[in-house]
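Engineer: The amino acid sequence is not available; the structure is as follows:
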């Protein structure tokens, strides 16, 4: 094992130790709408990943307010770190996919749905990272 490989292994172990949430990543799916009740139901896509992760708000995120349809929405950015050695998903995670926080030591994160805005891969990374936003 080279010195670089040893450093990467140590970094990946340290990154993994910080992963205290469990998440589910799904492909983008079209939402449904019940015309009788007037309720929109979120679409449920194919599961791409389920397992451990670290869900961390981006420090520089300012909570930008935008208009979405007829509703004012605040966008908050998050970085989701997934173990580097996780099995490759059946298809690439792309913007529009969703990330649901299933469990967390911080109960306020449980049930949070995030929308993927970007994904970072790399052979020298300590984790593969997903950037996402909370649209609530």
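Structural biologist: On my side now, so go ahead. Just so it is clear, the model here is predicted, and its values are computed rather than measured.

Engineer: going forward, measure contacts and count neighbours with C-alpha atoms only.
Structural biologist: Will do.

Engineer: Identify the residue nearest residue 119 in space, chain neighbours excluded?
Structural biologist: Nearest residue to residue 119 in three dimensions, chain neighbours excluded: residue 130, at 4.4 Å (Cα to Cα, 6 or more residues apart in numbering).

Engineer: isn't there a strand covering the one you found?
Structural biologist: Yes. The assignment for residue 130 is a strand, going by DSSP: H, G, I helix; E, B strand; the rest coil.

Engineer: so residue 7, which of the three states?
Structural biologist: Going by three-state DSSP: residue 7 is helix.

Engineer: wait, isn't residue 50 in contact with residue 24?
Structural biologist: Yes. In this structure, residue 50 is within contact of residue 24 by Cα atoms under 8 Å, at 4.3 Å.

Engineer: Name all residues that make contact with the spatially most distant residue from the centre of the chain.
Structural biologist: Most distant residue from the mean C-alpha position of the chain: residue 36, 32.7 Å away (Cα atoms, centre = their mean). With contact set as Cα atoms under 8 Å, 6 or more residues apart in numbering, residue 36 has no partners.

Engineer: Next up, a structure to set beside the first:
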């Protein structure tokens, strides 16, 4: 094992130790509309990953940015979801528009949070697989 491989293994183990949330990542899917109730329900795409992750607000962007979406104001908050580097590869690439649902967390305020993927970072020298996402509440 080279010095770089040893350093990466240590970094990946440390990053995996910070994965205190459990998330589900689903591929992008169109929202559904129930004509009987007049409500829209979020789409549920193909299951891409479920397991441990670290969910962290992006410093300097966690205050949110107000934007107009349709007929209502929405505050966008940026997050980074770090999935252990050695997690199984999903059946397809995670692309913008996919969703990340926080299923469990030591911080109860994160549970139930739905995030929309805005970007994904891959790299052979990364310590975790990082996904950029936003909270559109």
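Structural biologist: Cool, got the structure. None of the values given here were measured: they were computed from a predicted structure.

Engineer: I figured residue 39 of the first structure was touching residue 31, is that so?
Structural biologist: No. In terms of Cα under 8 Å, residue 39 of the first structure does not count as a neighbour of residue 31; the distance is 10.5 Å.

Engineer: Quick check, residue 121 of the first structure in contact with residue 129.
Structural biologist: Yes. At 7.0 Å, residue 121 of the first structure counts as touching residue 129 under the criterion of Cα under 8 Å.

Engineer: show me where the second structure has helices.
Structural biologist: All helices of the second structure, identified by DSSP state H, fall at 3-17.

Engineer: mind listing the strands for it?
Structural biologist: Assigned by DSSP state E, the second structure shows strands spanning 21-26, 32-34, 39-41, 47-57, 65-69, 72-84, 99-104, 114-121, 128-135.

Engineer: about what we covered before: what residue of the second structure matches up with the residue farthest from the centre of the first structure?
Structural biologist: The alignment partner of residue 36 of the first structure in the second structure, by TM-score structural alignment, is residue 36.

Engineer: Okay, the closest residue in space to residue 22 of the first structure that isn't next to it in sequence and residue 73 of the first structure: tell me how far apart.
Structural biologist: Of all residues not flanking residue 22 of the first structure in the chain, residue 52 sits nearest, at 4.5 Å (Cα to Cα, 6+ apart). For residue 52 of the first structure, the distance to residue 73 of the first structure equals 28 Å [Cα to Cα, to the nearest Å].

Engineer: which of those two has more neighbours?
Structural biologist: Between residue 52 of the first structure and residue 73, counted using other Cα atoms under 10 Å, the more crowded position is residue 52 (22 against 16).

Engineer: Okay, that one and residue 16 of the first structure: tell me how far apart.
Structural biologist: Counting by Cα to Cα, the separation of residue 52 of the first structure from residue 16 of the first structure is 8 Å.

Engineer: swap in residue 53 of the first structure?
Structural biologist: For residue 53 of the first structure, the distance to residue 16 of the first structure (Cα to Cα) stands at 8 Å.

Engineer: For these two, list the residues in contact with both.
Structural biologist: 82-83.

Engineer: mind listing what the spatially closest residue to residue 30 of the first structure that is not a sequence neighbour touches?
Structural biologist: Distances taken as Cα to Cα, 6+ apart put residue 43 closest to residue 30 of the first structure, at 5.0 Å, once the chain neighbours are dropped. Going by Cα under 8 Å, 6+ apart, residue 43 of the first structure touches 28-32.
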